[in-house]
Every structure is written in C-alpha cells, then in structure tokens.
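*Asks:* Pasting the sequence and the predicted model now:
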Amino acid sequence: MNPVERAKVYADLSRDLLAQKNEPLTLERIAELAVQVVPGCEWAGISLRTARSPAEPGASTGPLVQRADELQESLQQGPCYDTSVENETHIIGDTRTDHRWPEWAARVADLGILSVLSVQLLGAEGELLGALNLYAPQVNAFSRNDLDEAHLFAAHAGGAIGISREVSGLREALRSRHLIGVAQGMLIQRYGLTLDQAFNVLARHSQESNTKVRDVAAQIVEDGSLPATHDEVRVASPELAN
C-alpha cells in the first residue's frame, strides 16, 4: 500500500472499531481486523491485563487461538503472556525450535501454530492494556514489514479499547445514578422522607451490609424489596425522630 491507501485503510479501521457498541464487540472486531491487516497473520487473539490475570483471553478468531491463549494464562508462559506483563514485543519464527517458553511452544506446535507475533496494546495514556496475539501455521511467517504493520494496527486497537472502556464507564455511572434516584423516590413515597434522608437510608444500609449503594438501590428497584423497616429508616435518618 502507498501512504494514501494506508491512511484510508486506517481511517476506515478506526471508524469501524469506534462503531462497536461495547468492549467485547470491540475486542472481537480487533481480532478479526488483525487477520485482514497484518499480511502474515492467519489467526489472532487478545490477552488483557485484568484484576484476575495479567493475560486473560479477551477475544479470538476461533477455538485454536482461544486454546493457545488459555494455555499461556494457565502455564504463565508464552510470548503473549510476557508481552502483557513486560510491555515488550515478542516474535517466534518456529515454535518447534524456540526454547524460551518450552512447554507452551511444544503444545501450540502440536496444534499447528508455528509462528507467533505478540505486540503491546496501549491505552491513550500509555497504560499497558494487554497484548495482540498473531499466529500463523508457517515457519517465519512474520517479516519486518509485518511487525511494523502490527505495531501500527495495535496503536489504533489500543485506543479503541480505551475509548470503549471510557464509554462503558460513563454508561454504568449514568445507570447507577438512575437506579439510586429511583430507589430514593420509592423511599420518599413510602416513608415521607426528604431526598437527603432517602440517600442516608441507602448509605446506612450499604455500610452495614458491606454492599455498594448502587446494589442496594438495584435491590429496591428490581425486586421491590426495601432494605429497612420503618424503625430502621428512622435510625438511619435520626432527624425524623424529632
């Protein structure tokens, strides 16, 4: 591709990724597009840094990739695992002869994966989100040009993941505010509380039950069950006793 063609490809790619409705769909689309964009890539997957794991499988183009990524997580070894942990690019020309990750390499070679390229997925602030995992059934499938293309694609992909998470966070915050507002309204109607008193009831129950205020509100709204008797409401809002 010449520079103009490449610019158009990546402009279309960015619009495509930003059009996805949530993070899982964004991750799936990234994996699909990676196969189209990086010439040597036959299969692709994504490993994410999460609270549960430094390299949790997030999306893949099929069961073969899913298995390869799950093996890296369970064995805690492999190029993509190390990329997610160390923020470094790793490449394998032949999994049958590479000895850096012996157990994992031998097992994926048996699956038919011979070449691997793993590059970092970075957020807008440079934070390490995980790794883009590119696989091929041929030996030495990834050239220097493929490596450059993978890094360019990963830069767009990481930005899309970051935006998707930000949008999801805003949506969740709005949903939480809505739930809390509805729950306050129910308490106001039933007990004749003020808006602040109703929130005090939610906060008190949240503290005593070690439950998030949002979850207390959701219980009220979704189940129709109130978290406190009338006497407990008075305790939570002492000014009512006066």
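*Replies:* All right, it came through fine.

*Asks:* make it CA atoms for all contacts and neighbour counts henceforth
*Replies:* OK.

*Asks:* looking at this, Ile30 is in a helix?
*Replies:* Yes. Per DSSP: H, G, I helix; E, B strand; the rest coil, Ile30 lies within a helix segment.

*Asks:* Which of the three states applies to Ala131?
*Replies:* Applying three-state DSSP: Ala131 is strand.

*Asks:* That one: neighbouring residues, count only.
*Replies:* 33 (other Cα atoms under 10 Å).

*Asks:* is it true that it touches Ile46?
*Replies:* Yes. At 5.8 Å, Ala131 counts as touching Ile46 under the criterion of Cα atoms under 8 Å.

*Asks:* Isn't Thr61 up against Gly45?
*Replies:* Yes. Under the criterion of Cα under 8 Å, Thr61 makes contact with Gly45 at 6.4 Å.

*Asks:* Neighbour count for the two, which is higher?
*Replies:* Applying other Cα under 10 Å to Thr61 and Gly45 shows that Gly45 carries more neighbours, namely 29 against 20.

*Asks:* Skip the chain neighbours and tell me the closest residue to the more buried one.
*Replies:* Closest residue to Gly45 apart from its sequence neighbours, by Cα to Cα, 6 or more residues apart in numbering: Ser60 at 4.0 Å.

*Asks:* Next one: that neighbour from Leu33, what distance?
*Replies:* 11 Å (Cα to Cα, to the nearest Å).

*Asks:* Comparing those two, which residue is more hemmed in?
*Replies:* Ser60 (26 against 18).

*Asks:* Confirm for me that that one is in contact with Ala31.
*Replies:* Yes. Between Ser60 and Ala31 there is a contact at 5.9 Å, judged by Cα under 8 Å.

*Asks:* any shared contact partners between those two?
*Replies:* Ala44, Gly45, Ile46 (Cα atoms under 8 Å, 6 or more residues apart in numbering).

*Asks:* ok, so of these, who is nearest Ala109?
*Replies:* Ala44 (15.7 Å; Cα to Cα).

*Asks:* Confirm the closest one sits in a helix?
*Replies:* No. Counting by three-state DSSP, Ala44 is located in no helix; its state is strand.

*Asks:* Now do the same contact list for the nearest residue to it once chain neighbours are set aside.
*Replies:* Computed as Cα to Cα, 6+ apart, the closest residue to Ala44 that is not its neighbour in sequence is Leu134, at 4.6 Å. Going by Cα under 8 Å, 6+ apart, Leu134 touches Ala34, Val35, Cys41, Glu42, Trp43, Ala44, Gly45, Val116, Leu117, Ser118.

*Asks:* this is the other structure I want to compare:
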Amino acid sequence: MARDLQRAVERPDVMTRTVRAAVALVPGAEDGSVSLVQGRRRITSEGVSSDLPRTFDHLQVATGQGPCLDSAFEHLTVRVDDLSADERWPDLAVRAADTGVRSCLCLQLFVEGDDLGALNLVSRRPRAFDDESEQVGLLLASHAAIAVADALHLQGVRRALANRDLIGQAKGVLMERHKVTSQQAFDLLVRASQDANRKLVDVAEALTATGDVGG
C-alpha cells in the first residue's frame, strides 16, 4: 500500500489510491471518499469509489453538518455506529436515511495551510466499524498524508513555474511595446497589479491573452 501511494504523484491519483486501499484494508469499509476543504470554505470530494459516498458527502455539504466535516475541521477521528440513531447531526440523519449509509468512519488526512482533508469510509451495515477499523484507518491515513503532502508540493512547484513563465511572457510584451528593460517591464506589471487590485499573475495572464491588463 505504501509503495502504491508513493507511485502516485498527482493529487487526484493519490486520493483515488488512498480510498481504494482503505476500502480494501479497513474492516467494515464498503465505499469511501476524501473530503477536501479548500480555504476552509469550499468543500469537494475526490477519490470517490461510488455514488454512495458521493451522495453522502453532498448531503453533508448541503446540511452543513456531518462526521466528515467534523473530522476535517476539528482534526478528529469520528466513528458512527448507526447514523439513524445518532443525535449529533439530526438534519443529516433525516436526509441520509434514503441513501443506505448506516455507519461510517472519518479520519483526518491532512492539513495544508487553510486546506483540509478527511478520509471517509461508509457502510450500509450498522456498527460496521470497530477499534481495529480505526487502527488500520489511522495507519493508512498516516501513509496517505505523506503522499498527499508530496503531491501538493509538486503542484505548488508546477504552479510557481507556470506563473513565472506567464510573468516572463508579459514582461516580453511590455518590453517590445514600450521599449523598456526587463526590470522596467516588471515594475509596470506591479503598478498595473496594484492599480487594478489584482494578483500579479492574473494581470500577466490577461496581458498575454488579450494585450491588455484588464479591469
């Protein structure tokens, strides 16, 4: 399992392999997903193994409550023996009754700045998860967290390189247009960014795409 995760270099691939391994290895797990909270606001699902966890994730977002959200936001391991009888998330329990989810296990996966992740495992059977499930899940999550961190770092490096290229292209446009030096072109970009109250890379992208810094 650890080698399989290490071979995954893109974040979606890491999430998919993490969920696949968890469903195969964690006692009681039938399906799973990873909840991603970006900027502590936007919530999405990745690595979803079937429509069941996808629907369950959507219901938690819609109701603003649930074990997966608690796990991500509160950095907790949350185990639900029987969702229909659990009083912690009453709105979710009512709306999730038709999904078939009866028990679940949610484990914090990673914290990267304001981005959070939780591994969510579900079952159609009540009391499907036990202490062994938690122990195996936590071990898997610790391996997955390393792989996710590596993938996020790689994403950051690629984004930085792409931004550098965009800014370089925009500087070239300004140097040709205004017959200025590289530093002067960069200063013009910075000034345009400040005047428009936009990120430097967004101004550069607009300039290279349209020939104008945009509004």
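*Replies:* Okay, I see it. None of the values given here were measured: they were computed from a predicted structure.

*Asks:* Strands of structure 1, residue ranges please.
*Replies:* 43-48, 56-60, 90-92, 115-122, 128-136 (DSSP state E).

*Asks:* Using CSV, lay out those strands together with distance to Ala7 of structure 1.
*Replies:* CSV is the format used below for the strands of structure 1 (distance: least, Cα to Cα, whole Å):
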stretch, distance to Ala7 of structure 1
strand 43-48, 22
strand 56-60, 26
strand 90-92, 26
strand 115-122, 20
strand 128-136, 21
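
*Asks:* Nearest to Ala155 of structure 1 among the ones you listed would be which one?
*Replies:* Nearest of the strands of structure 1 (Cα to Cα): strand 115-122, 6.7 Å.

*Asks:* what helices or strands is the closest one leaning on?
*Replies:* helix 79-86, strand 90-92, strand 128-136, helix 144-191 (3 or more Cα pairs under 8 Å, 6 or more residues apart in numbering; DSSP states H and E).

*Asks:* matching residues in structure 2 for the first one?
*Replies:* Taken onto structure 2 by TM-score structural alignment, helix 79-86 of structure 1 occupies residues 67-74 there.

*Asks:* Can you give the contact residues for that stretch?
*Replies:* Taking Cα under 8 Å, 6+ apart as the rule, stretch 67-74 of structure 2 contacts 35, 37, 40, 57, 60, 76-80, 104-109, 116-120.

*Asks:* Now which of those would you call buried?
*Replies:* 35, 37, 57, 60, 76-80, 104-109, 116-120 (16 or more other Cα atoms under 10 Å).

*Asks:* hmm, back to that, among the helices and strands packed on strand 115-122 of structure 1, which is nearest Ala19 of structure 1?
*Replies:* helix 144-191 (9.6 Å).

*Asks:* The closest one vs structure 2 - mean distance after superposition?
*Replies:* In the superposition with structure 2, the average deviation recorded for helix 144-191 of structure 1 is 1.3 Å (mean Cα distance after the TM-score superposition for structure 1).

*Asks:* Next, the angle from that helix to strand 128-136.
*Replies:* 130 degrees (axes from the mean of the first three to the mean of the last three Cα atoms, to 10 degrees).

*Asks:* so helix 144-191 of structure 1 aligns onto which residues of structure 2?
*Replies:* Using TM-score structural alignment, helix 144-191 of structure 1 pairs with 131-178 in structure 2.

*Asks:* so how far is that stretch from its chain's centroid?
*Replies:* Here the centre of stretch 131-178 of structure 2 is set off from its chain's centre by 12 Å, with Cα atoms, centre = their mean, to the nearest Å.

*Asks:* which residues does the residue nearest the centre of structure 2 contact?
*Replies:* Per Cα atoms, centre = their mean, the C-alpha nearest to the average position across structure 2 is that of Leu36, at 3.3 Å. Leu36 of structure 2 makes contact with Arg42, Ile43, Thr44, Ser45, Glu46, Asp115, Leu116, Gly117, Ala118, according to Cα under 8 Å, 6+ apart.

*Asks:* The closest residue to Ala124 of structure 1 other than its chain neighbours: neighbour count?
*Replies:* Once flanking residues are discounted, Ala124 of structure 1 sits nearest to Gly159: 5.7 Å by Cα to Cα, 6+ apart. Per other Cα under 10 Å, the neighbour tally for Gly159 of structure 1 reads 21.

*Asks:* sorry, back to before: where do the contact lists of Thr61 and Gly45 of structure 1 overlap?
*Replies:* Ala31.

*Asks:* Setting the sequence-adjacent residues aside, check what's closest to Val9 of structure 2.
*Replies:* Val9 of structure 2's closest residue in space is Ala151 (Cα to Cα, 6+ apart), at 5.4 Å.

*Asks:* what sits against the one you found?
*Replies:* Val9, Glu10, Arg11, Val14.

*Asks:* Just name the closest of the residues you listed to Met1 of structure 2, please.
*Replies:* Val14 (11.4 Å).

*Asks:* Count the residues that sit near that closest one.
*Replies:* Neighbours of Val14 of structure 2 using other Cα under 10 Å come to 24.

*Asks:* Counterpart of it over in structure 1?
*Replies:* By TM-score structural alignment, Val14 of structure 2 lines up with Thr26.

*Asks:* so that match touches Ala160, yeah?
*Replies:* Yes. Thr26 of structure 1 is within contact range of Ala160, at 7.4 Å (criterion: Cα under 8 Å).

*Asks:* Residues in contact with both of these two, list them for me.
*Replies:* With Cα under 8 Å, 6+ apart, Thr26 of structure 1 and Ala160 have common neighbours Leu17, Leu18.

*Asks:* Pull up the gap between the nearest residue to Thr181 of structure 2 once chain neighbours are set aside and Ala185 of structure 2, please.
*Replies:* Among residues not flanking Thr181 of structure 2 along the chain, Met175 sits closest, at 6.1 Å (Cα to Cα, 6+ apart). Distance, Met175 of structure 2 to Ala185 of structure 2, by Cα to Cα: 6 Å.

*Asks:* now what about stretch 168-181 of structure 1, what contacts it?
*Replies:* Against stretch 168-181 of structure 1 from outside (Cα under 8 Å, 6+ apart): Asn22, Glu23, Val213, Arg214, Ala217, Ala218, Val221.
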